[in-house]
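> below: sequence and its predicted model.
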Amino acid sequence: MEWFTASGYWMGRLVFQRALAGLYLIAFLTAVLQFRALIGARGMLPVPRFVERTPFARAPSLFQLRYSDRFFAGCAWTGCAVSAALLAGVDSLLPLWAGMLLWLVPWTLYLSIVNVGQTWYAFGWESLLLEVGFLAVFLGNDEVAPPVVVLFLLRWVLFRVEFGAGLIKMRGDPCWRRLTCLDHHHETQPMPGPLSWFFHHLPKPLHRVEVAANHVTQLVVPFLLFAPQPVATGAATLMIVTQLWLVLSGNFSWLNWITIVLALPVVAFPAASPDTAGAPPWYVAVVLAVSALLLALGYHPVRNMLSRRQVMNRSFDPLHLVNTYGAFGSVSRIRYEVVIEGTVDGTPRRDGDWREYEFRGKPGDPRRWPRQFAPYHLRLDWLMWFAALSPSYAGPWFGALVERLLEGDRDTLRLLRRSPFPPDAPPRYVRARLFRYRYTTWRELRETGACWERTYVREYLPPTRSAGAADRR
């Protein structure tokens, strides 16, 4: 069955599988370290409460059958262990069927997490990891050469990621068509990185070139993925370079990294192909059946891309087998940040002793330079960016966050960089204020050492006291 496989892509498959396993490992570690405060039994959006009102068919998950924090932690740690095994290449040591089952384990576990993760897991890269992870199950191991149809489907996903993002920009904010979006984006993006300040201060003509190059990469180059070699390799390489540029300019979780991973099996690596056995008939039948299903389901994202009302980052089935993607259809011109403060004063005066909570990634202290966290995902920091855009984004969870700060909840405090109050001596009151942030100029940076300048805008949440605070004190 030479028509079924492409032996020249075995190295691309190998690099792709190991890199994908690494992203799985990061995703599961993120879940292990953050779930208790976010979706645990006492979390801000508890899983038990969610599954009570959500049917299994709408959000299939192991946690629909049973939930406890210990069970969740066990599943997440199992995902870490299996991902580490795949990263080490254990699947290549197993029979073909066993290797496929091993790849199915992290997909099943992460699907279970995403489907109960609610707002904390409502990011496009979650669905992208699941869609790509499902295809990886059928990519085979060293027993067989990579199936042509699965390689095609991986290119099809990459095409939708890039082309969908390009279309949403052209249909969205006019600044993308005017080539001016990067005058603002590096400053107002969800979580700036250590180099974002410098990217923002690049000359404006270079920003225009960046936007124009982005349009070419997302609207023209994706079609070249289906061209003969070496054109397809050139297209994939250009996408990888573009994504690395984005990695340097901000913290976008593993969005850029999984796009790079998707481009790897397109590349024709100059390596000799090992001798492999022919694909067994059962494997051919399974791969063709699954591929036919995925191609049929692909109708929905294609229809969305062609629609004038294109939407970003939506799944069209509860298993996240096919999804639509896109990013930054609109770009904020002004950066707002919610600053949370607490006080031990008995009376919460405006000019009292208010102490600021410091987050790990989002801007806070104007003198603190941003750090690089991606591909690790700071979920609370990202949601705080949305909360600053509009209180409606924070409605389901912000009140619970404040309550846990008032309680000195240790799991919540672990999500922060620093709390001004020890867990056993929480504040009497917590308030939130909205500030406008802007990057300092070169001169201001030299004079003050601060990368941000912030200006008070308004009260976001008035001083709030826990319902049980009076009883504790």
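Thanks, I have the structure now. Residues are numbered from 1 along each chain as shown.
> C-alpha only now, for contacts and for neighbours.
Will do.
> which SSE is residue 26 in?
helix 10-38 (DSSP states H and E).
> tell me the SS of residue 340?
Taking DSSP: H, G, I helix; E, B strand; the rest coil as the rule, one finds residue 340 in the strand state.
> buried residues of the helix holding residue 26, list them for me.
Buried residues in helix 10-38, counted by 16 or more other CA atoms under 10 Å: 10-32, 34-38.
> can you show me the strands along the stretch 301-450 of the chain?
Applying DSSP state E, counting those that start in this stretch to the stretch 301-450 of the chain gives strands spanning 314-315, 323-324, 335-343, 355-356, 358-359, 416-418, 429-439.
> tell me which of these sits most buried.
Greatest average neighbour count among the strands of the stretch 301-450 of the chain goes to strand 323-324 (a mean of 26), per mean count of other CA atoms under 10 Å.
> so which elements touch that strand?
If contacts are counted by 3 or more CA pairs under 8 Å, 6 or more residues apart in numbering; DSSP states H and E, strand 323-324 sits against helix 124-136, helix 148-171, helix 299-306, strand 314-315.
> quick one: residues in contact with the first one.
Helix 124-136 is touched from outside by 17, 20, 24, 103-104, 107, 110-111, 114, 150, 153-154, 157, 254-255, 258, 262, 312-315, 320-323, 325-326, with contacts defined as CA atoms under 8 Å, 6 or more residues apart in numbering.
> okay, the angle between that helix and helix 10-38?
If you take axes from the mean of the first three to the mean of the last three CA atoms, to 10 degrees, helix 124-136 sits at 140 degrees to helix 10-38.
> hold the first one in mind and look at this next one:
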Amino acid sequence: MTEWFVAEQAWLGRELFQRGLAVIYLVAFVVAARQYAGLLGERGLTPVGRYLEHTTFREAPSLFHLHHSDRFFTGVAWAGAALSLATAAGLTDAVPWPLAMLVWVVLWLLYLSIVNVGQVWYGFGWESLLLEAGFLAVFLGNDDVGPPLLVLVLLRWLLFRLEFGAGLIKMRGDRVWRDLTALDYHHETQPMPGPLSWWFHRLPRPVHRVEVVGNHVTQLAVPFLLFLPQPVAGVAAAIMIVTQLWLVLSGNFAWLNWLTIVIALSALPLGDAQPGDAPAAYVAVVVAATVVVLVLSWWPAANLLSRQQRMNASFNRWHLVNAYGAFGSITRIRYEVVVEGTRAERPDDDAAWEEYEFRGKPGDVRRRPPQVAPYHLRLDWLMWFAALNPGYARSWFPTLAQRLLEGEPAVTGLLRRDPFAGDPPRWVRARLYRYRFTTRQERRESGAWWVRTLAGGFLDPVQRRVSR
């Protein structure tokens, strides 16, 4: 009686999705554990404790409303990482299906708790994407039960919104996507270029046009094929996977591309046709979850049709059934905030200013852009936004300067190099530079990846504040 419920050729697709999702959870929890102290800890840039003082559970559901300390937060993050690792290794297939569901619920709740107190550092679309995919994973079951067709369709609906929403926001948002010139700029001005970004930028312009056309086809046409019978749906998912791998090669977008690939794996017709059990209790739970997702889908569906389409928006505090999109506008010129310090008495241009080097973002023009994704360097990403508009940094940049003047280890630990390790500077300032990739000739002659020119000030020299 439950033949309709089981997607018989999705056994391996489900397995790949769940194992891949567990790996991404692992990365996310490790990022949270390693960067918490500098970003959100008591001596961090925007402490969680201070945030919780004026935020209610209803506004931001999180277990940290029940208890919070630096040690407890870090323990939660490492516990999530350990559970993710066990899940990636097969924990959920070694226990009965109700316990497997419980494991996925715990992972989702732990990461939701972190995101909802993460403030500006957790305002990225891939946080909500991970939570929505993680919620759907709860209802996929394990080897005890057949792959539920309803949940697999909901994953395709998620993939559709992710790709189609990104395609629409581009066409609505910036003419360079419509005249096919977007990638004349994007590889150079994207938030965090990777090791191959210089070569991608230097591809002939006709190739850039082909890249843009390929993007439009993948995001605006292919997503509709996801709802057709196999193997058409699987072909659509495969096209998306190939496109995402191209993006993996061309830049660093945390786990966005890898998570998209993992979701697409669930749409591939993988695994032999084999019967699967579907206990009545399991069917009831899956049907109930499907109804909830369908009801919540009204808001993101309406958003897709709206001329005022919102990008990367959550319509509820649980980050379920969200709106997605990326690069609705393309930056034409790259600016970087360069932070410097000096021990000189007077903070003038005659002082010996030394630069702080960040882990991922451009700084030293001779340093090749590193590969960091799927790891997420949250401070580096916010520095890119700060260069676009100082308003993005108003809540945390002054504190960053003060923590550098104090030599705070939790904050300097977020950096690649602190030139004043053990002996903080007397003054800190920040200046804005225009960066561009070197030409082929400049690259041969200088060995540099970037050329930079001073564009102006960002933060006037400041001294350490004296507490009273």
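Alright, I've got the coordinates. Being a predicted model, the structure only gives us computed values, none of them experimental.
> could I get the TM-score for this pair?
Once superposed, the chains reach a TM-score of 0.99 (TM-score structural alignment, normalised by the length of the second structure), with 467 aligned residues with a CA RMSD of 1.0 Å.
> list the contacts for residue 368 of the first structure?
450-451.
> so how far is residue 272 of the first structure from it?
From residue 368 of the first structure over to residue 272 of the first structure the distance is 50 Å, taken as CA to CA, to the nearest Å.
> try residue 62 of the first structure
Remark: distance between residue 62 of the first structure and residue 272 of the first structure (CA to CA) = 42 Å.
> which of the two has more neighbours?
Per other CA atoms under 10 Å, whichever of residue 62 of the first structure and residue 272 has more neighbours is residue 62, with 20 against 11.
> counting neighbours, what do you get for the closest residue to the more buried one other than its chain neighbours?
Of all residues not flanking residue 62 of the first structure in the chain, residue 112 sits nearest, at 5.6 Å (CA to CA, 6 or more residues apart in numbering). Residues contacting residue 112 of the first structure under the criterion other CA under 10 Å number 20.
> about what we covered before: which secondary structure elements does the helix holding residue 26 of the first structure contact?
When contacts are defined as 3+ CA pairs under 8 Å, 6+ apart, helix 10-38 of the first structure packs onto helix 69-87, helix 124-136, helix 255-263, helix 410-413.
> got a list of what the aligned residue in the first structure for residue 426 of the second structure touches?
The alignment partner of residue 426 of the second structure in the first structure, by TM-score structural alignment, is residue 428. For residue 428 of the first structure, the contact set (CA under 8 Å, 6+ apart) comprises 342-346, 406, 465-466, 469.
> ok, of these, which come out buried?
Among those, those buried by neighbour count (16+ other CA under 10 Å) are 342-344, 406, 465-466.
> wait, which of the strands of the stretch 301-450 of the first structure is closest to residue 146 of the first structure?
Across the strands of the stretch 301-450 of the first structure, residue 146 of the first structure has its closest neighbour in strand 323-324 (23.6 Å, CA to CA).
> does residue 191 of the first structure touch residue 359 like I think?
No. Applying CA atoms under 8 Å as the test, residue 191 of the first structure and residue 359 come out as separate, 11.3 Å apart.
> how many other residues sit next to residue 391 of the second structure?
Per other CA under 10 Å, the neighbour tally for residue 391 of the second structure reads 11.
> let me redo that: residue 458 of the first structure
Look at residue 458 of the first structure: counted by other CA under 10 Å, it has 11 neighbours.
> also residue 256 of the second structure?
Residue 256 of the second structure: 23 surrounding residues under other CA under 10 Å.
> quick one: it from residue 244 of the second structure, how far?
Counting by CA to CA, the gap from residue 256 of the second structure to residue 244 of the second structure is 9 Å.
> gap between the residue mapped onto residue 444 of the second structure from the first structure and residue 440 of the first structure?
Alignment note (TM-score structural alignment): residue 444 of the second structure maps to residue 446 of the first structure. Note on residue 446 of the first structure: its distance to residue 440 of the first structure, by CA to CA, is 10 Å.
> repeat for residue 11 of the first structure
46 Å.
> give the burial count for the residue nearest to residue 163 of the second structure when sequence neighbours are not counted, as a bare number.
Spatial nearest neighbour of residue 163 of the second structure, excluding adjacent residues (CA to CA, 6+ apart): residue 219 at 4.9 Å. Applying other CA under 10 Å, we find 23 residues neighbouring residue 219 of the second structure.
> who's in contact with residue 219 of the second structure?
163-167.
> residue 229 of the second structure versus that one, what's the distance?
Relative to residue 229 of the second structure, residue 219 of the second structure is positioned 19 Å away (criterion: CA to CA).
> what's the answer for residue 191 of the second structure, then?
38 Å.
> of those two, which one has the most company?
residue 191 (22 against 9).
> quick one: contacts for the residue lying closest to that one once chain neighbours are set aside?
In space, and not counting its chain neighbours, residue 191 of the second structure is closest to residue 384: 5.8 Å by CA to CA, 6+ apart. Going by CA under 8 Å, 6+ apart, residue 384 of the second structure touches 191, 335-337, 361.
> got JSON lines for the residues you listed, with distance to residue 373 of the second structure too?
Shown next, in JSON lines, are the contacts of residue 384 of the second structure (distance: CA to CA, whole Å):
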{"residue": "191", "distance to residue 373 of the second structure": "12"}
{"residue": "335", "distance to residue 373 of the second structure": "21"}
{"residue": "336", "distance to residue 373 of the second structure": "20"}
{"residue": "337", "distance to residue 373 of the second structure": "21"}
{"residue": "361", "distance to residue 373 of the second structure": "12"}
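> show me what the residue nearest to residue 191 of the second structure lines up with in the first structure.
In the first structure, residue 384 of the second structure lines up with residue 385, judged by TM-score structural alignment.
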